[in-house]
Every structure is written in C-alpha cells, then in structure tokens.
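Participant: with the sequence up front, the predicted model follows.
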Amino acid sequence: MRIFVINLKRSADRKVHIIKQLDNLNIAYEFIDAIDGQGLSDDEIKMHGVDTFPPWFSFNQRHLVKGEIGCILSHLGIYRKMIDEDIECACIFEDDCVFEKDLGIILKNEQLRRSDYELLLLGHSGQYQDTSRGAECSSKKEPVLSRYHIAKPVERPFGTYAYIIKQCAALKLLQYAYPLRLPMDCLTGHAQAIGVKLRILTPPIVTHNVTLGPSTINDRDSNSRLYVCKARRIKCMVGRKYPILRMIKKICLFPYVTLLLKLRKAGILDGDSYAEKRYFRQNSLAKYPQPPVPRNEK
C-alpha cells in the first residue's frame, strides 16, 4: 500500500507537523504537491466544468470556492496516478492530521487488508462535526484491533483528511466526479450511491490538529455571496448576526435527524439510504480534461 500526503507548498508549518508523526510510524510515505485553488484562473476553473452544489436547483445551492476546487483536483490527481501506475491500494493523508498511537499497527494489520471495503475512512465526523467521535455507524462491526472496528456508516461521513482507497473505488469516483460540482467529502461521503463499498474505522484513528489554525480551504460559511438564491444569502447574513437562530434551527431538526439515524442503525431503513444518487447524475468524464497527475514533492 502506497502512502501519499497532500501538502500545499506554502503550508510549511503543516509539513513539519505531519513529518514528525509520519516518521514515528516507521513506514514509507510520499509527499504530493497539492493544487493551490487560490492560484487557479477563471479559465482553468471553467475548463473543469465547475458547476453549482448541489447539482440541482435548491434553496442552499451555492458556488464552490477555489479552495474546494483545488482540494478536489488534488485528490482526483492521486486517483489518476493510481490508475496510470496500477497502484492497487493507497492511503491518503492531508497535512493537518493528528494520528493516534495505534495507526502504524492498523495500517499493517492483516485483518484490515483482508476486509472487503473499497474506501475506508480512517478519520471522519458526522452530524455533530466531532472528529474524535466520528460518524454514526451500523451495529454490525468487523473487529480490527482491540477497540477499533470497520463498520458501514449510517449517515454521511464528513472529511477526506485520512482514508484508504482501492483502485476500483478511485476509478468509480473519477468517473463520477465531473463536472466538478461536489466538495471532496461529499463525493466520498455519498460514494455508496455509485456502488463504492464505503466503510469507516470506528472510533476514528485520525483527527484534525486545531492548533494549526483554520483549514487552507476557504470558509464557505463566511461568504454569503457564494449562494445562488438571494433569500439564502440573506439567511446566511442573519444567521451570522444572530447565532441564536442557528441554534434554534438545530434544536428543531435534531429529533428528525436522530430518528432517521436510529432507524438505519436498527436496520429498519437501509444503512446507506442517506446516500443520494442524484448527486451523480449527468456526469461526463469524457468532456473534461483529466486532473493532472501530481508531482512527488522533494
């Protein structure tokens, strides 16, 4: 299994942070130059057919920010590298990860290698946005090491900062990614809708380092101009001015979301029923240029 670490050249502090952890794992790894979304021209963005998210008319429809586009292209570039170089399996890390002490053992675990997943998230979060808690999963779990298990998510798992992907999944995601209209973790989070065997490691063995500051991907919630619908832009501005309104909304939606989770965990609803295939309609890889194969950073 090849290990790739995505790092922006201008994020030297993150590179130092991740090197210290990777060296402790005593495993080989390769740095990959991330595509800096801030450096993409409008023509380059149009070339990849960037569309609005979600790819249907919605009150919440918005434009992707350049940071998101760079993130997507960085991950897709590794997928293309896997196919071009016939890499059967790869582990991908972003540069703000925090590893638990057992990660090195997990990556070499024979049970993990034999498991039938195609995409395994080592780090993730769910509705609570808690990377240490992770996304909710099925009660049916496959033990890997002491307290760690492989399980099927019953809600969309957020995050692409640490995962293992097999070539078959890389090919499927590459085929359905274009035109670019999904944030990277939406593409992977709904991957079960296109036949990818998505699993999560629970509890997560990788989290974020909050001391490194905000993600290099733009804060989309802070820019109301991203939203297509004028009413949604107003809602965004009001929510920032009066945070109590956002809290009330969460309180009102919580019982409904929790009920769906319980029904999926109990097997009354399909565990992957959260994954929506409409995110992947009207895909066409042939019309757009392939993401560039990333260069290995020296």
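Facilitator: Yes, it's here. Quick caveat: nothing in here was measured; it's all calculated off a predicted structure. Residues are numbered from 1 along each chain as shown.
Participant: every contact and neighbour count from this point should use C-alpha atoms.
Facilitator: OK.
Participant: which residues of the stretch 51-200 of the chain fall in strands?
Facilitator: Listed in chain order, the strands of the stretch 51-200 of the chain (DSSP state E, counting those that start in this stretch) span residues 89-94, 97-99, 119-121, 137-145, 148-153, 162-166, 198-202.
Participant: ok, which of these comes nearest residue 263?
Facilitator: Closest approach to residue 263 among these is made by strand 137-145 (10.4 Å; C-alpha to C-alpha).
Participant: how far does the closest one sit from the chain's center?
Facilitator: For strand 137-145, the distance between its averaged C-alpha position and the chain's averaged C-alpha position is 21 Å (C-alpha atoms, centre = their mean, to the nearest Å).
Participant: longest helix in this protein, please.
Facilitator: Among all segments of the chain classified by DSSP state H, the helix with the greatest residue count is helix 243-265.
Participant: can you give me the buried ones in that one?
Facilitator: Taking 16 or more other C-alpha atoms under 10 Å as the basis for neighbour counts, the residues of helix 243-265 that come out buried are 260, 261, 264, 265.
Participant: another one to put next to it:
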Amino acid sequence: MKIFVLSMLRSTDRRDAVRKLMAEHDLAFEFIDGVDGKEGSHPLLKKFKPSKFLIRHGRPSKPGEGGCYASHYLAWEKCVELDEPIVVLEDDFILRDCIHDVLAQVESLMPRYPFIRLEDNGPRLQKTVFERDGFELVKFLKIPQRTTCYAVSPRAAKAFLKSSDEFVYPVDVFLRHQNLHRVPLFGLSPRPVAPVDPTDENSEIGNRHAGKAPAWSKLTKLLFKVKNLFLNILTNIYHEIRGY
C-alpha cells in the first residue's frame, strides 16, 4: 500500500522529522502538500463555511481547520485517482516497531473493511469483529477523535468526497458522524501510530477554543448533537444488517 503524508510546504522541520522516521523504519512514502488555511488562497477553502461550522459545532472555527479538512480531501482524491487503498498520515506522528506487520494485515483487510484507523484512541465504545495472530479488528460504535493515521479504500474515499460539498465540521468530527457518509469505521490493534503531542499544543491549527462563542450556538450545537447521535445509532443498525 502506498503511504501519503499530509504536510505543508512551509513545515520544513516536520518534513525533515518525517523523512528521518520513515527511513529508520524502511518505509517508502510521498508527501501531499497540505492546504494552509491561514494563507487562505486554495480553491478547496471555498468549501469551508465558518458560519455553518459555528451553528453545528458550537464554537468559532479556526482557519487551520478548513486547511486540515482540505488536506484530507486531497488525500481522498489521491485514493480515488489511484483506485487502490492508501495509508494517510498527518506529519506529527510516532511509529512503533509493529508498523510493517500491521500494514501487511491492513492490506489484506481493505477489500472488506473500507476505513481502518491505525492510531491510539483510548477506551471507546466498540465491538470486536475478530482476533487472529495477535491482531484485533474492532468496529467503532463511538468514533475516536483525531486523524493522525488511517487506511482508506477508494469506496470510502468516494463517499467522503461526495459528502464534503461543504466543510462544516472539523474533519475528524465529520468522520465520526457516520450518518453523513455511511462508511463503517474500524480500528486495528496493535496500533502502530501515535500523535507526537496528543494535547494539540503544537498543532498547526492552534487553540481551537480560544474564540468566544455566542450563547445561542450552545443550543444549536445541542440540537445537532442529538440529531447526529440518533442518526448514528440508525447507521450502526444499518451496518449491522449489512454484516459489519
């Protein structure tokens, strides 16, 4: 499977760290030039709708969140263009020694399981699909946050693209709302990837909670949260019927 790392051209230190880490683990990869939401000139940023984001998410958006979503959008386009599963990484990750064994498992699983998360996630509402040879595949019933590393199939990538006419959530929240794209999300253990800084202190996006939200947005956030919770339950039932 081809590996793509999302990274902005200006992030030279991160790119150097990625090259060193991937060389240490003998992994071939390519950079996808990420979209700089702060710079604001990329065509995909026209899809980013801060007002709708505020209504749904209950806080002001950061320009970097639009860039992050657009960068993953480019990765999904690459997956569809190649017509084969790929691995997507953000450029702030740690690799564990199990990476090659996990990637071999993922490649065999992708025809059946269209999206497999490969990073740490902590305790989550999930069910075990199967265990074999020391590996565990789980179906997430409550999707973890973050998009540091995942494998995605063309079928899933097409669904994500089709459901992204507008960017109205952070990209990881969009993925969590399975009702928006209908793609079942899985995770594989042992997990070969972890974020460098799980607290987001060094994130390109910055402090997501720095801006003050209007009081009414708390109500709209609650309404959308209840709606998505209900629809996600229905989507999980739909996946169960289909055998996921």
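Facilitator: Yep, that arrived. The shown structure was predicted, so the numbers you read here are calculated from the model rather than taken from an experiment.
Participant: show me what contacts the aligned residue in the first structure for residue 159 of the second structure?
Facilitator: Using TM-score structural alignment as the criterion, the counterpart of residue 159 of the second structure in the first structure is residue 172. Listed by C-alpha atoms under 8 Å, 6 or more residues apart in numbering, the contact partners of residue 172 of the first structure are 194, 196.
Participant: 7 Å instead?
Facilitator: Contacts for residue 172 of the first structure (C-alpha atoms under 7 Å, 6 or more residues apart in numbering) come out as none.
Participant: so residue 218 of the first structure touches residue 69, yeah?
Facilitator: No: the pair residue 218 of the first structure and residue 69 fails to qualify as a contact (C-alpha atoms under 7 Å) at a distance of 10.3 Å.
Participant: okay, these two: which has more neighbours?
Facilitator: Set side by side, residue 218 of the first structure and residue 69 show unequal neighbour counts under other C-alpha atoms under 10 Å, the larger going to residue 69 at 24 against 16.
Participant: distance of that one relative to residue 90 of the first structure?
Facilitator: From residue 69 of the first structure over to residue 90 of the first structure the distance is 22 Å, taken as C-alpha to C-alpha, to the nearest Å.
Participant: cool, residue 157 of the first structure as well?
Facilitator: Distance, residue 157 of the first structure to residue 90 of the first structure, using C-alpha to C-alpha: 19 Å.
Participant: the more surrounded of those two?
Facilitator: The residue with the greater number of neighbours, taking residue 157 of the first structure and residue 90 and applying other C-alpha under 10 Å, is residue 157; the counts read 26 against 20.
Participant: was I right about that one contacting residue 189?
Facilitator: Yes: the pair residue 157 of the first structure / residue 189 is scored as a contact, 5.3 Å apart, by C-alpha under 7 Å.
Participant: helices along the second structure, start to end?
Facilitator: Using DSSP H, the helices assigned to the second structure run over residues 12-24, 50-57, 63-82, 99-109, 154-162, 171-176, 178-181, 216-241.
Participant: which part of the second structure lines up with the longest helix of the first structure?
Facilitator: Mapped onto the second structure using TM-score structural alignment, helix 243-265 of the first structure spans no residues at all.
Participant: what's that helix packed up against?
Facilitator: Contacts defined by 3 or more C-alpha pairs under 7 Å, 6 or more residues apart in numbering; DSSP states H and E place helix 243-265 of the first structure against strand 137-145.
Participant: neighbouring contacts of the strand it packs on?
Facilitator: Applying C-alpha under 7 Å, 6+ apart, the set of residues contacting strand 137-145 of the first structure from outside is 111, 112, 149, 150, 151, 152, 153, 154, 265, 271.
Participant: and for stretch 98-113 of the second structure?
Facilitator: Outside stretch 98-113 of the second structure, the residues touching it (C-alpha under 7 Å, 6+ apart) are 1, 85, 153, 192.
Participant: mind running it again at 8 Å?
Facilitator: The contact list for stretch 98-113 of the second structure (C-alpha under 8 Å, 6+ apart) reads 1, 85, 116, 151-153, 184-186, 188-193.
Participant: could you do stretch 68-78 of the second structure as well?
Facilitator: Counting by C-alpha under 8 Å, 6+ apart, the neighbours of stretch 68-78 of the second structure from elsewhere in the structure are 4, 6, 32-37, 44-45, 88, 152, 154, 157-158, 160-161, 167, 170-171, 205.
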